[in-house]
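> got a structure for you, letters missing:
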């Protein structure tokens, strides 16, 4: 009995010690607060907020106009706060402020939190400096043949020097029935580009989601199918030789999840080497044309990124590819800059051209807003800035273009695709520039 009691006491003692050590470890780990993005932004202030620290007595808040906190705002140098928020007021519109927080427990003071940037809202319109006048690379915009007039055209000609057809240069539009081509829309876009000295990027010859029904239900032999595809690519590329100076030959060939080749009708009929065949036919039709492979989730999925690079490596052996298109359909909070940089590093190391091909940045990916708030507009602006800054730093020899996938928010494909409100682009419906446009400009500095 005594032995049993002794063992029980020993067990309880060990349990208490382990809990005590766990609590101490938690205190050490959790001792530094994490600052959140600034809230309630106005034209003269914002609310700083941060996480609770276990057993903290109070918090010390610093606010500065310098990221290194070499100077402090009056009254905001180690301001003592017992709550988890504090209103910062009396600030200047259009100026960026920085804040950080420390936790205090008795005589102990924690290390500094992360630094948060708070941009005080400007009182006037966003700057309208033309992007192409500042950028050292081609700045692109998508177009539709029916919208090459009015204010849309005015902005395109003012801001951009590169255009891409949104959907009218895909197989289902250009080759609607066997033996019958429809180039009316493409010819209009080509003429617009030629008349206005715009570079025109072709998008996209082969894409599983833009395959006409007669192709998906092709009744001939596999050899006849291959002959048909060769004729289609040859006809299109030859028709616009010297006018369309680059093409996305194959688009989105990597399957999500498995990161293997998507089992499209082209793979089924032509085999695993269908991609190589398509690029060879495009190269033969216009040897001077720059040939790209284009795909999404290039940055956000490391496995898919590896699969895309393998496609590029296989094509490069035979000089059948010139560049990679990374569709930048991203959100204000992801992917991380390091993941975007990984796309660039892999492309540049292969001596290929880099095209950020379809940039839009969701402001409402979680569908938790009904209007674009000032805070979210600034977070979106900062993501635009981050993306442009990364592209701007690419060696000139590897830069192709950075193309934005849409002009005004209400025209974005994302609205119907996700079925809820979002504001992913750089212009409001009245054609006024948003903070996202300012972020693009800031990324060029």
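Nice, I can see it. These numbers come from a predicted model, not from an experiment.
> every contact and neighbour count from this point should use C-alpha atoms.
Fine.
> and the closest residue to residue 148 other than its chain neighbours, which of the three is it?
Sequence neighbours aside, residue 192 is the residue nearest to residue 148 in space, at 7.7 Å (criterion: C-alpha to C-alpha, 6 or more residues apart in numbering). Assigned with DSSP: H, G, I helix; E, B strand; the rest coil, residue 192 falls in the helix class.
> put this beside the first:
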């Protein structure tokens, strides 16, 4: 295994706000959103849109201002483009509160590349829906926000032209390599952190089963719903319990990005110790044992970090958080960075003040854990308003209210808990030395 420093010397968190703003300013010339939707109000910061209305803005500092680590959120392009009051408040809250964004679904294979094209393994721009993520990239540039890439390879959200065609494993491998090459090169000046592979593991820590292209309706079911919903079309590259597609996905991303790029494996259910976390640990050890050449001619291990999605609930306790912290250390001891990539805290309905107080504690404790751990380089929410949140949409009437702002963009108790958790106490000056 390649030996690496336990604390990487270059991480996204070391970039100052001024450097982030300068990077964003260089991208402003390519803005495609109407300027009226993005331009700051008179007297506002040049790197941010106008502040939210006074009746919804929380008092005190914003999330992005209480820590030097990026604080991010998933973003939806269709909401950014809205011209009504909801769209305005969404954009304003996004600009004021967050220093990093991640497209919620706009970079996923099925939405970004809906067409096979003349040569499926050698895609061209016409095969892609390149206008789809553009509003998010434009808003991020205007607001001085970093952009995180999600995701290059996932067992879900694959286009119909892949699922409905009985490609061989070798053909799928070339299609995957071609997609990764095009996508990473296309956004190399915007995105330097990628979830290369997402959720490759089943609940027991083993690899997902390959889809069977000969099974009835396999194309319609694989990675979507039904009996084959947990199977992966990409696992047909190599077959059951074969890591080829994961290793080759990381190798392709490494090849097409500079050495400064950060490559992550991302998954849910690996926050606490157990079989799935053990499986993730084994997976990243395999990736660390392999190297690849970067686009600028350097040789690097295939993986830089592990993404803990952290889709949590109000059943979490301080003991769970302690277990999360100890489990995270197993990965950082390998020299990996870590990020909290999709944090939300679902509430079983109906919502009560008591449940919101528990939610507040969970947001606080996870925020504090990342703030205190040097190798935790960023923390992102999976949506910031209960109006636009996947848990409420996926389990209507059962679960919801999983974010830090309510449906009217007013700060919930969880917002203040999260902000307090991210805010580390300032060390006091000692009387004898004058040092902190």
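Received the coordinates, thanks. All values reported here derive from a predicted model rather than from experimental measurement.
> ok, now how distant is the counterpart of the residue nearest to residue 148 of the first structure in the second structure from residue 100 of the second structure?
In the second structure, the residue paired with residue 192 of the first structure according to TM-score structural alignment is residue 139. Distance of residue 139 of the second structure to residue 100 of the second structure, given as C-alpha to C-alpha, to the nearest Å: 11 Å.
> now do the shared contacts for those two.
Contact with both residue 139 of the second structure and residue 100 is made by no residue, according to C-alpha atoms under 8 Å, 6 or more residues apart in numbering.
> just to check, residue 147 of the first structure is in contact with residue 153?
Yes: taking contacts as C-alpha atoms under 8 Å, residue 147 of the first structure lies within contact range of residue 153: 7.3 Å.
> of those two, which one has the most company?
Neighbours were counted for residue 147 of the first structure and for residue 153 using other C-alpha atoms under 10 Å; residue 153 has more, 14 against 11.
> report the separation between the more buried one and residue 203 of the first structure.
Where residue 203 of the first structure is concerned, residue 153 of the first structure sits at a distance of 20 Å (C-alpha to C-alpha).
> so how many other residues sit close to residue 196 of the first structure?
11.
> what about the nearest residue to it once chain neighbours are set aside, helix or strand, and which?
The spatially closest residue to residue 196 of the first structure, leaving aside those adjacent along the chain, is residue 157, at 7.6 Å (C-alpha to C-alpha, 6+ apart). Secondary structure from DSSP states H and E places residue 157 of the first structure in helix 150-159.
> show me where the stretch 101-250 of the second structure has its strands.
Along the stretch 101-250 of the second structure, counting by DSSP state E, counting those that start in this stretch, strands occupy 146-154, 191-198.
> which among these is found nearest to residue 401 of the second structure?
The closest of the strands of the stretch 101-250 of the second structure to residue 401 of the second structure is strand 146-154. By C-alpha to C-alpha, the value is 23.5 Å.
> who are the packing partners of the closest one?
strand 100-103, helix 109-112, helix 134-143, helix 169-186, strand 191-198 (3 or more C-alpha pairs under 8 Å, 6 or more residues apart in numbering; DSSP states H and E).
> post-alignment, that strand versus the first structure, mean distance?
When the first structure is superposed, strand 146-154 of the second structure averages 0.6 Å from its matched positions, counting by mean C-alpha distance after the TM-score superposition for the first structure.
> contact partners of that strand?
20, 24, 70, 99-105, 107-109, 137, 140, 176, 179-180, 190-200, 232, 249.
> picking that back up, so can I have TSV of the strands of the stretch 101-250 of the second structure showing mean neighbour count?
Below are the strands of the stretch 101-250 of the second structure laid out as TSV (neighbours: other C-alpha atoms under 10 Å):
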stretch	mean neighbour count
strand 146-154	24
strand 191-198	22
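> which stretch among the ones you listed comes nearest residue 236 of the second structure?
When the strands of the stretch 101-250 of the second structure are ranked by proximity to residue 236 of the second structure (C-alpha to C-alpha), strand 146-154 comes first, at 13.1 Å.
> tell me how far that closest one is from the chain's mean position?
Counting by C-alpha atoms, centre = their mean, to the nearest Å, strand 146-154 of the second structure is centred 6 Å from the centre of its parent chain.
> and the gap between the residue nearest to residue 148 of the first structure and residue 238 of the first structure?
Applying C-alpha to C-alpha, the value for residue 192 of the first structure to residue 238 of the first structure is 19 Å.
> what do you get for residue 16 of the first structure?
79 Å.
> of those two, who's got more company?
Between residue 16 of the first structure and residue 238, counting by other C-alpha under 10 Å, residue 238 is the more crowded of the two (16 against 12).
> what residue of the second structure takes the place of that one?
Residue 238 of the first structure maps onto residue 185 in the second structure, by TM-score structural alignment.
> chain neighbours aside, what residue packs nearest to that match?
Per C-alpha to C-alpha, 6+ apart, closest to residue 185 of the second structure is residue 256, 6.2 Å.
> re earlier: can I get the strands of the stretch 101-250 of the second structure in JSON lines with distance to residue 421 of the second structure?
JSON lines is the format used below for the strands of the stretch 101-250 of the second structure (distance: least, C-alpha to C-alpha, whole Å):
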{"stretch": "strand 146-154", "distance to residue 421 of the second structure": "22"}
{"stretch": "strand 191-198", "distance to residue 421 of the second structure": "24"}
